[in-house]
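*Asks:* Sequence first, predicted coordinates after that:
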Amino acid sequence: MKHEAYLFGGVAVFFLLTDVAYIWFAREPVGIAALTVSCLMSSVITFFLVMNYKRKGRRPEDRPDGEIQERSGRVDFFPPHSPYPVVTAAGVTLLAVGLIYGAWLSLIGLGLLGGGVSGMVFEFSGRGDA
């Protein structure tokens, strides 16, 4: 993940330099905000990758002598079926439509969205697989 961290760090530096030049020459608030947010988002990804590299070390694909067998084994648990993505999609849809037609519809959509997201988060929490 070290190389990916360098890549996103370079993207963050690019957005930072572009943002500074844009502030100096253009002085237009929407572009400044967009470039600043882009710099911050790529910095967050860089931070995540650096912390993951420090915590887990080098991966087999980062080493020249890495073997395919080193990454074999159980990948993770993938849920077979769940009603919560459909509930979440309905909540987002009602929330968006409610912004146009009325706050009461947005409140219903917000409730559905909260239920769907919390359902996805806690659906397999008692699985006991750690």
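*Replies:* Nice, thanks for sending it over.

*Asks:* Every contact and neighbour count from this point should use C-alpha atoms.
*Replies:* OK.

*Asks:* now for the helix or strand encompassing residue 112, which elements pack on it?
*Replies:* In the assignment (DSSP states H and E), residue 112 maps to helix 103-122. Counting contacts by 3 or more Cα pairs under 8 Å, 6 or more residues apart in numbering; DSSP states H and E, helix 103-122 packs against helix 84-101.

*Asks:* got a list of what residue 117 touches?
*Replies:* 84-85, 88 (Cα atoms under 8 Å, 6 or more residues apart in numbering).

*Asks:* what's the spacing between residue 30 and residue 38?
*Replies:* Using Cα to Cα, to the nearest Å, residue 30 is found at 12 Å from residue 38.

*Asks:* Find the nearest non-adjacent residue to residue 53, please.
*Replies:* Closest residue in space to residue 53, ignoring its immediate chain neighbours: residue 1 at 5.6 Å, by Cα to Cα, 6 or more residues apart in numbering.

*Asks:* got another, please set it beside the one above:
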Amino acid sequence: MKGEAWLFTGVALFFAVTCAVYAAFAPDPAGIAALAVSGLMAVLIAAYLWWGYTRVGPRPEDRKDARVREAGGTRGFFPARSYFPVISAAGSALLALGTVQGLWLFLIGVGVLIPGVYGFAFQNTDRDD
């Protein structure tokens, strides 16, 4: 995690310097705001990664003397195939069309989107880990 933390710290510094130079030479407030927000987002990610590094400690990927077998074991959870993303996308499309066409289509979109998002969010709560 230390490498990722350094990477996002560098990105945050890049946006800070770029924002300062841009603010000095261009009076455009939209560009200044965009660079400032980009820098703040990079700072947020870098702070989380540094916090995670201090909490967990160095991973095998962070040490030069680490062996491959140290990083073995379960690497993550990969859910099975699901149709809930498709249902959520269809509900979102119906919501967008409903804002143009009428309230009746918007309400159908709400009726399709709510179960899609609910199923998408809770489809893996009953897994045994």
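*Replies:* Yep, that arrived. All figures in this text were calculated on a predicted structure; none of them were measured in a lab.

*Asks:* TM-score, when you put one on top of the other?
*Replies:* Once superposed, chain against chain, the TM-score is 0.82 (TM-score structural alignment, normalised by the length of structure 2); 129 aligned residues with a Cα RMSD of 2.2 Å.

*Asks:* returning to what we had before: from the contacts of residue 117 of structure 1, which is closest to residue 123 of structure 1?
*Replies:* Using Cα to Cα, residue 84 comes nearest to residue 123 of structure 1 of these, at 8.8 Å.

*Asks:* Show me the longest helix that occurs in structure 1.
*Replies:* If you go by DSSP state H, structure 1 has its longest helix at helix 29-56.

*Asks:* what's the mean distance for that one versus structure 2?
*Replies:* Superposed on structure 2, helix 29-56 of structure 1 shows a mean distance of 1.3 Å to its aligned residues (mean Cα distance after the TM-score superposition for structure 1).

*Asks:* Provide the aligned range in structure 2 for that helix.
*Replies:* Taken onto structure 2 by TM-score structural alignment, helix 29-56 of structure 1 occupies residues 29-56 there.

*Asks:* So which bits of the matching stretch are buried?
*Replies:* Across stretch 29-56 of structure 2, burial judged by 16 or more other Cα atoms under 10 Å covers 32, 35-36, 38-39, 41-43, 45-46, 49-50, 53.

*Asks:* quick one, what contacts the spatially most central residue of structure 1?
*Replies:* What sits nearest the mean C-alpha location of structure 1, by Cα atoms, centre = their mean, is residue 45, with 8.5 Å. If you count contacts by Cα under 8 Å, 6+ apart, residue 45 of structure 1 has them with 5, 8.

*Asks:* Against residue 34 of structure 1, how distant is it?
*Replies:* 17 Å.

*Asks:* same deal with residue 7 of structure 1?
*Replies:* In terms of Cα to Cα, residue 7 of structure 1 sits 20 Å off from residue 34 of structure 1.
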